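Student: Sequence plus the predicted model coming up.
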Amino acid sequence: MATETAPVFNEVALLFKSLHKPGDPLVLTNIYDEASTNAVISLNETTPHLVKALATTSYGIANTFSVPDGSLTFNQNLAAIQKIAPLARSANLPLTVDLQDGYGEFLEQCVHRIIYAGAVGANIEDSYSEKDFSDGMDSLRSVEESAERIRLSIKYAADIGLPDFVVNARTDVMRLEPIPEGWTREMMIQESVKRGKAFLDAGATCVFVWGRGVGQITKEEVKLLVKEFEGRLAVKLPTGNGRLSVKELAGLGVCRISIGPSLYGKDMHALRNKAERILMGDHHWNEGD
């Protein structure tokens, strides 16, 4: 039985939930430490209200601990969240965090502790964090178990005074590589739809369908998912030439767009490149900044 109450008002969760508008999506540039958080927050100094909320990436946080994403412990994740949350609070920005799969049997404790830290929402995925995506459907929890975990996470939040806790329910069907034997692309999309609808029925604010490689969702698939979820679709902003832009995704009717681990990757690539140029004696290493 929880004896503490949430340190953030439910009004903050309601505000965060209200930002998920089909056709006018919330755009999140995921952060992973204090420096990246401050960098994103500072954008509001030059362009007020450009940044509407903050979201963490477990991949980026894991790398700050020099561990693979799937090996990130909850205590490590929480330690990073506890450093980021005060910055979000000072900037009057809602914070949502990447809770991976909810950490198994410790879901209740995890939900409570991230809320006590200052979060008003979380990503919860239907895959097992400790597995990769090569075991076919065995890489994923069942629809029923996943939906129940979403329902419980919202209940656990309500128990401590945050009934409008925002769950971005991620399904990883489209991340499975290779495609499970006997499955077609259409079957995988339909499985994503089935799971997504179950997650919405369980109380999720939106459904995050994340594909990669051959599973990268197409424009037509985005249209289908938007229709099936009545606009409550969250997507990762694709990287690379010819990919759908924020404007195009908004036009398709999604309600939320995030960058996931991509900013972390770009940040580290830029740092490595600059460091190499300095060490190689390049006098023009800072040109182009």
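Tutor: Cool, got the structure.
Student: use CA for all of it now, contacts and neighbours both
Tutor: Noted.
Student: Report the secondary structure element holding the closest residue to residue 217 other than its chain neighbours.
Tutor: Leaving aside its sequence neighbours, residue 217 sits nearest to residue 211 (C-alpha to C-alpha, 6 or more residues apart in numbering; 5.8 Å). Using DSSP states H and E, residue 211 is not contained in any helix or strand.
Student: Neighbours of residue 211, how many?
Tutor: For residue 211, the neighbour count with other C-alpha atoms under 10 Å is 19.
Student: Helices of the stretch 1-150 of the chain, start to end?
Tutor: Assigned by DSSP state H, counting those that start in this stretch, the stretch 1-150 of the chain shows helices spanning 10-18, 34-41, 43-46, 58-64, 74-90, 107-117, 143-159.
Student: Would you mind putting those helices into a markdown table with distance to residue 255 and mean neighbour count alongside?
Tutor: Below are the helices of the stretch 1-150 of the chain laid out as a markdown table (distance: least, C-alpha to C-alpha, whole Å; neighbours: other C-alpha atoms under 10 Å):
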| stretch | distance to residue 255 | mean neighbour count |
| --- | --- | --- |
| helix 10-18 | 10 | 17 |
| helix 34-41 | 21 | 16 |
| helix 43-46 | 22 | 11 |
| helix 58-64 | 21 | 21 |
| helix 74-90 | 22 | 18 |
| helix 107-117 | 23 | 21 |
| helix 143-159 | 19 | 20 |
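Student: so the residue nearest to residue 217 makes contact with residue 174?
Tutor: Yes: at 4.5 Å, residue 211 counts as touching residue 174 under the criterion of C-alpha atoms under 8 Å.
Student: what do those two both touch?
Tutor: residue 217 (C-alpha atoms under 8 Å, 6 or more residues apart in numbering).
Student: returning to that earlier point: for residue 124, which of the helices of the stretch 1-150 of the chain is the nearest?
Tutor: Relative to residue 124, the nearest member of those by C-alpha to C-alpha is helix 143-159, separated by 7.5 Å.
Student: The next helix or strand after the closest one packs against which elements?
Tutor: Scanning forward in sequence from helix 143-159 by DSSP H and E, the next helix or strand is strand 166-171. The contact analysis (3 or more C-alpha pairs under 8 Å, 6 or more residues apart in numbering; DSSP states H and E) places strand 166-171 against helix 10-18, strand 121-125, helix 143-159, helix 185-201, strand 206-209.
Student: hold the first one in mind and look at this next one:
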Amino acid sequence: MTDAAQRLRSLHHDRAPGDPLVLPGPWDAASARAFAEAGFPALATPSAGVSASLGHADGQCPGDEMFAAIGRITRAVRALDVPVTADIERGYGLAPAELAGRLHAAGAVGCNLEDSVGGHLVDAEAQAGFLAAVREALGPETFLNARVDAHLRGVADPLAEALRRGRAYVAAGADGVYPIGAPPADLAVLVRELGVPVNGLARTGGPGVAELAGAGAGRVTFGGGLAARATEGVRAMASKLRAGRLP
């Protein structure tokens, strides 16, 4: 097992209760370097933030561009020994072996794979089969985080559906489960039932890191939120510059 992969795994598992792994989401090499230099031990690229930095809407970034961006991010923090896990959406239509090869070539030692397309959940059994094939192609080292979109897609009982899918994905070889958008009460149930690190999404307006930690999240990410906040800062700076209020 590579040192970076082992470090990422240890960061997920060697934790006290209420102390989740907080993973900022860099959208380019400069932001990755800034987060790493601030002392974060690992990073998680967000597909939405990376897409926006490349001029694409969320979900519209070509795979070649996404993997190239992931490669720039991993190179930016390699000397600091900071492992990177990458959001690779639905895998860009790549076969599992090619997907694993592209991820490894980009230098990432973990990935997210989501279970909806075009705003709809894919069949849970089909997704479990896909994850099992990706797990085999990745080998045992790479941390495979299975995103569960039940809370995003308007299902009648999102917690029950998230539990059903989460169990299937863990059985297929997922190392963690990411019930994106799940409220803390549901997150606590998933943590108790699934037996793997559960990823909570921190958002402006809540829930925040502390609330997700209290629910038992083993890992906290921010989606494209940090990139969006940085862009708002640039817009504010641009307005001041246009008005002549910056030197």
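Tutor: That came through fine. Keep in mind it's a predicted model, so treat the numbers as computed, not measured.
Student: could the helices and strands packed on strand 166-171 of structure 1 go into JSON lines alongside distance to residue 29 of structure 1?
Tutor: Shown next, in JSON lines, are those (distance: least, C-alpha to C-alpha, whole Å):
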{"stretch": "helix 10-18", "distance to residue 29 of structure 1": "15"}
{"stretch": "strand 121-125", "distance to residue 29 of structure 1": "14"}
{"stretch": "helix 143-159", "distance to residue 29 of structure 1": "24"}
{"stretch": "helix 185-201", "distance to residue 29 of structure 1": "23"}
{"stretch": "strand 206-209", "distance to residue 29 of structure 1": "15"}
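Student: Which one, of the ones you listed, ends up nearest to residue 33 of structure 1?
Tutor: Evaluated with C-alpha to C-alpha, those place strand 121-125 nearest to residue 33 of structure 1, the distance being 16.8 Å.
Student: which bit of structure 2 covers the closest one?
Tutor: Mapping strand 121-125 of structure 1 onto structure 2 (TM-score structural alignment) gives residues 110-114.
Student: Then stretch 193-206 of structure 1?
Tutor: Mapped onto structure 2 using TM-score structural alignment, stretch 193-206 of structure 1 covers residues 163-176.
Student: Now that stretch: buried residues?
Tutor: Neighbour counts over stretch 163-176 of structure 2 (16 or more other C-alpha atoms under 10 Å) mark 163, 165, 166, 167, 168, 169, 170, 172, 173, 174, 175, 176 as buried.
Student: what residues are up against the fourth one?
Tutor: Counting by C-alpha under 8 Å, 6+ apart, residue 167 of structure 2 touches residue 194.
Student: Report the separation between it and residue 160 of structure 2.
Tutor: According to C-alpha to C-alpha, to the nearest Å, residue 167 of structure 2 and residue 160 of structure 2 sit 11 Å apart.
Student: swap in residue 126 of structure 2?
Tutor: 18 Å.
Student: Other residues contacting stretch 268-285 of structure 1?
Tutor: Contacts for stretch 268-285 of structure 1 (C-alpha under 8 Å, 6+ apart): residue 286.
Student: how many neighbours does residue 246 of structure 1 have?
Tutor: Neighbours of residue 246 of structure 1 (other C-alpha under 10 Å): 19.
Student: Help me confirm that it comes into contact with residue 235.
Tutor: No: using C-alpha under 8 Å, residue 246 of structure 1 makes no contact with residue 235, being 10.1 Å away.
Student: Common neighbours of those two, please.
Tutor: Both residue 246 of structure 1 and residue 235 are in contact with residue 257, where contact means C-alpha under 8 Å, 6+ apart.
Student: report the longest helix in structure 2, please.
Tutor: The single longest helix within structure 2, with elements called by DSSP state H, is helix 225-242.
Student: That one vs structure 1, mean deviation?
Tutor: Comparison of helix 225-242 of structure 2 with structure 1 after fitting gives an average deviation of 0.7 Å (mean C-alpha distance after the TM-score superposition for structure 1).
Student: which of the residues in that helix are buried?
Tutor: Residues of helix 225-242 of structure 2 classed as buried: 225, 226, 227, 228 (neighbour count, 16+ other C-alpha under 10 Å).
Student: and the equivalent of the second one over in structure 1, what is it in contact with?
Tutor: Looking back up the chat, that one is residue 226 of structure 2. Alignment note: residue 226 of structure 2 maps to residue 263 in structure 1; criterion TM-score structural alignment. By C-alpha under 8 Å, 6+ apart, the residues touching residue 263 of structure 1 are 29, 30, 31.
Student: for residue 85 of structure 1, same thing?
Tutor: Residue 85 of structure 1 makes contacts with 95, 117, 118, 119, as judged by C-alpha under 8 Å, 6+ apart.
Student: Return the residue of structure 2 aligned against it.
Tutor: Matched to structure 2 by TM-score structural alignment, residue 85 of structure 1 sits across from residue 74.
Student: what do you get for residue 66 of structure 1?
Tutor: In structure 2, residue 66 of structure 1 lands on residue 55 (TM-score structural alignment).
Student: Could you measure from that match over to residue 182 of structure 2?
Tutor: 29 Å.
Student: Can you pick out the residue with more neighbours from these two?
Tutor: Neighbour comparison, residue 55 of structure 2 and residue 182: the larger count goes to residue 182, with 23 against 11 (by other C-alpha under 10 Å).
Student: any idea what residue 75 of structure 1 aligns with in structure 2?
Tutor: Residue 75 of structure 1 maps onto residue 64 in structure 2, by TM-score structural alignment.
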